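> predicted model, plus sequence, below.
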Amino acid sequence: MTDTATLTDQLGSASLAAEARGVGEARAAEQPAITISGVTKQYRGASAPVLENIDLSIAPGEFVCLLGASGCGKSTLLNLIAGLDAPTAGRIDVPRDGAAVMFQESALMPWLTARRNVELALRLRGVRRAERSAAASELLATVGLEDAAGRRPHELSGGMRQRVALARALAQNRSVLLMDEPFAALDAITRDLLHDELESVWRRTGRTIVFVTHNVREAARLGQRIVLLAPRPGRIAAEWRLPDVDERRADDPRIDEVAREITARLREAIRDGR
């Protein structure tokens, strides 16, 4: 059975709690951006499913973190949402235009500049050639890389390459953005900076974001809602809904409070899954 934890006491005042309830009630009336109904995934020849009976509804503009230990099916679920694989049972409904996906590796074309990498996504979307350069520059400015538009990937740091990959994903102009541990290979300082960038982009663009991570603190820093997957087979073990605030800084002590609670529940989920 899924446990639901409310972290209003840790994260804010009664006014924030009321705001969070208001947001939740408004979203309940909206058509979900993503609906996952009874989804199970089992690979041919496997003795047990990777995912079992997953039910999840994600509202438009919501930032949801899928959290769990390695092997719990987080990336498998993201691939199913992206349409890169099909469930064995159940149904997934996403917007008609699908979703943009950002992976752990930036996967930039090494012979193209940052601007040209973003322009490639625009070209595949059908944007006219005369408009692509300006649109790419605007997207790079969105992720704080307007001064690096003419540099190739080998001339960029790991964090800068991931920013270009984010701009390229935004260039697809889809309402849903799926992110599979995009900052896992980066150092802690760069990761914190990119958390700030991503939050800013999310608030400005209104994208629905599903963010996969095994980092508890990252989930507490970014997510409006955190969905914990337990392993063997992957299933939803708990959820946390966090009241929305203008921003959560990396050094905010409330993040540590939330992370401690989630860590304790994650340990239980791992132990129960053995």
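Looks like it came in fine. Numbers count the residues shown, from 1 in each chain.
> C-alpha only now, for contacts and for neighbours.
OK.
> sec struct for the residue nearest the centre of the chain, please.
Centroid check for the chain by C-alpha atoms, centre = their mean gives residue 211 as the closest residue, at 1.7 Å. Following DSSP: H, G, I helix; E, B strand; the rest coil, the label given to residue 211 is strand.
> tell me who's in contact with it.
Counting by C-alpha atoms under 8 Å, 6 or more residues apart in numbering, residue 211 makes contact with 63-66, 178-181.
> so which of those is the closest to residue 273?
Using C-alpha to C-alpha, residue 66 comes nearest to residue 273 of those, at 17.2 Å.
> compute the distance between the closest one and residue 212, please.
5 Å (C-alpha to C-alpha, to the nearest Å).
> hey, what's in contact with both of these two?
Going by C-alpha under 8 Å, 6+ apart, residues that sit against residue 66 and also against residue 212 are residue 74.
> what sits closest to residue 83 if chain neighbours are left out?
Spatial nearest neighbour of residue 83, chain neighbours left out: residue 98 (7.9 Å); criterion: C-alpha to C-alpha, 6 or more residues apart in numbering.
> typed the wrong thing, it's residue 133
Residue 133 sits nearest to residue 119 (C-alpha to C-alpha, 6+ apart), 6.6 Å away.
> what's the helix or strand for the one you found?
helix 114-125 (DSSP states H and E).
> mind listing the helices in the protein by residue range?
Assigned by DSSP state H, the helices in the chain fall at 8-11, 14-28, 74-82, 114-125, 129-142, 158-171, 188-205, 216-222, 253-273.
> I'd like to know which of those is closest to residue 106.
That would be helix 158-171 among the helices of the chain, by C-alpha to C-alpha, at 5.4 Å.
> take the one below as the second:
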Amino acid sequence: MSTILDMNHVYKDFYSLDEERQILKDINFSVEEGEILVLLGPSGCGKSTILNIISGLLEPTQGSVDTHGKKIGYMFQKDHLFEWRTIMKNITLGLEIQHKLTNEAQEEIKRLLEIYDLWDFRNNFPRELSGGMKQRVALIRTLALNPDILLLDESFSGLDYQTRLIVTDDIYKIIKNENKTAILVTHDISEAISLADTVAVLSHRPTTIQSVHKITLTLEGDKTPLTARLAPEFKDYFDLFWKELQNDEERI
């Protein structure tokens, strides 16, 4: 597989009238095409800042990001669906703004809605959908722009536990079925292990990468986030990541 993204010696400082705060310190990682990389770290450590730099919403203070000319799609914590637009109109909004709502694009949206069980709800409004369905709509809205790399910023954190498990399974299958590369951020250890091909463990601020782990699980059949939790190696990874995060906490 080829490298699709490189983050090279990235630093990020924020300034106010009273102080200078270093948020990121020498962040380095690469992502291969088709890989799901999960950035696992404590709340407030700068995970979202990394995604904002990759997307171009923020400039690094130092260092660079090379996306090799690939297109980025960003799925935020909240679904940000407009209540006055139907599901179909929400999905087509980005294409309308870019004047790219072609017949081909509309056929692709129809394909996605049919495959992922949302076609019958295309004329509904967001208030009529469950939280899990709204997250699927938000992802399809992002996929409609045909990005090469998906950024997901704790996109399941607002859901109750049972819905969250179901939605992570759905989102994982969509990412893999559509052959997308993805970078997700979370502070949930179990979620990181169940979703990731690779986990990068982050420290508290100023944030560094403590370690990087390829996730290898023994499974019967294909991997999904739900079946991953049954793998014998799951507990070992959980204990490892827990210790790394706790050791970092004790160093503060």
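Arrived safely, thanks for sending. Since we're looking at a predicted model, the values are computed, not measured.
> TM-score for this pair?
The TM-score (TM-score structural alignment, normalised by the length of structure 2) is 0.90; 244 aligned residues with a C-alpha RMSD of 1.8 Å.
> circling back to that earlier point, nearest to residue 39 of structure 1, of the helices of structure 1?
helix 74-82 (9.0 Å).
> so that closest one aligns onto which residues of structure 2?
Using TM-score structural alignment, helix 74-82 of structure 1 corresponds to residues 47-55 of structure 2.
> between the contacts of residue 211 of structure 1, which is closest to residue 42 of structure 1?
For those, the nearest to residue 42 of structure 1 is residue 66 (19.3 Å; C-alpha to C-alpha).
> before we move on, the earlier item: so which of the helices of structure 1 is nearest residue 246 of structure 1?
Comparing the helices of structure 1 by C-alpha to C-alpha, helix 188-205 comes nearest, at 9.2 Å.
> between the closest one and helix 129-142, how many degrees?
120 degrees (axes from the mean of the first three to the mean of the last three C-alpha atoms, to 10 degrees).
> what span of structure 2 lines up against helix 188-205 of structure 1?
Under TM-score structural alignment, the match for helix 188-205 of structure 1 is residues 161-178.
> need the contact list for residue 214 of structure 1.
67-70, 181.
> redo that, cut-off 6 Å
67-69 (C-alpha atoms under 6 Å, 6 or more residues apart in numbering).
> please apply the same query to residue 231 of structure 1.
72, 273.
> with residue 248 of structure 2 instead?
Contacts of residue 248 of structure 2 (C-alpha under 6 Å, 6+ apart): none.
> distance of whatever residue of structure 2 lines up with the residue nearest to residue 133 of structure 1 from residue 113 of structure 2?
Under the alignment by TM-score structural alignment, residue 119 of structure 1 pairs with residue 92 in structure 2. Using C-alpha to C-alpha, we find residue 92 of structure 2 at a distance of 12 Å from residue 113 of structure 2.
> again with residue 94 of structure 2
Counting by C-alpha to C-alpha, the gap from residue 94 of structure 2 to residue 113 of structure 2 is 16 Å.
> neighbouring contacts of stretch 58-78 of structure 1?
32-34, 50, 206-214, 219, 223-231, 234.
> please pull up the equivalent of residue 238 of structure 1 in structure 2.
So, by TM-score structural alignment, residue 238 of structure 1 is matched to residue 211.
> tell me who's in contact with that match.
So residue 211 of structure 2 contacts 200-201 (C-alpha under 6 Å, 6+ apart).
> cool, and residue 213 of structure 1?
67, 181.
> how about 7 Å then?
66-67, 181, 219 (C-alpha atoms under 7 Å, 6 or more residues apart in numbering).
> gap between it and residue 178 of structure 1?
Residue 213 of structure 1 is 12 Å from residue 178 of structure 1, by C-alpha to C-alpha.
> what about residue 34 of structure 1, neighbour count?
By other C-alpha atoms under 10 Å, 19 other residues sit near residue 34 of structure 1.
> and it, what is it in contact with?
57-59, 93-94.
> show the buried residues in the residues you listed.
Buried residues within the contacts of residue 34 of structure 1, defined by neighbour count using 16 or more other C-alpha atoms under 10 Å: 58-59, 94.
> distance between stretch 15-25 of structure 2 and the chain's centre?
26 Å (C-alpha atoms, centre = their mean, to the nearest Å).
> quick one: contacts for residue 4 of structure 2?
With C-alpha under 7 Å, 6+ apart, residue 4 of structure 2 has these contacts: 31-33, 67-68.
> make JSON lines out of the contacts of residue 213 of structure 1 and add distance to residue 105 of structure 1 and neighbour count.
JSON lines is the format used below for those (distance: C-alpha to C-alpha, whole Å; neighbours: other C-alpha atoms under 10 Å):
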{"residue": "66", "distance to residue 105 of structure 1": "18", "neighbour count": "26"}
{"residue": "67", "distance to residue 105 of structure 1": "19", "neighbour count": "28"}
{"residue": "181", "distance to residue 105 of structure 1": "9", "neighbour count": "20"}
{"residue": "219", "distance to residue 105 of structure 1": "19", "neighbour count": "25"}
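> and which of those residues is nearest to residue 155 of structure 1?
residue 181 (22.8 Å).
> surely the closest one meets residue 104?
Yes: in this structure residue 181 of structure 1 lies within contact range of residue 104 using C-alpha atoms under 7 Å: 5.2 Å.
> next, count neighbours for the aligned partner of residue 96 of structure 1 in structure 2.
For residue 96 of structure 1, the aligned residue in structure 2 is residue 69 (criterion: TM-score structural alignment). When counting by other C-alpha under 10 Å, one arrives at 9 neighbours for residue 69 of structure 2.
> that older thread, from the contacts of residue 34 of structure 1, which two are the most distant?
59 and 93 (12.1 Å).
> before we move on, back to that, so which bits of the helix holding residue 119 of structure 1 are buried?
114-123.
> same question for stretch 55-65 of structure 1.
Those would be 55, 58-65, for stretch 55-65 of structure 1 by 16+ other C-alpha under 10 Å.
> ends of it, how far apart?
15 Å.
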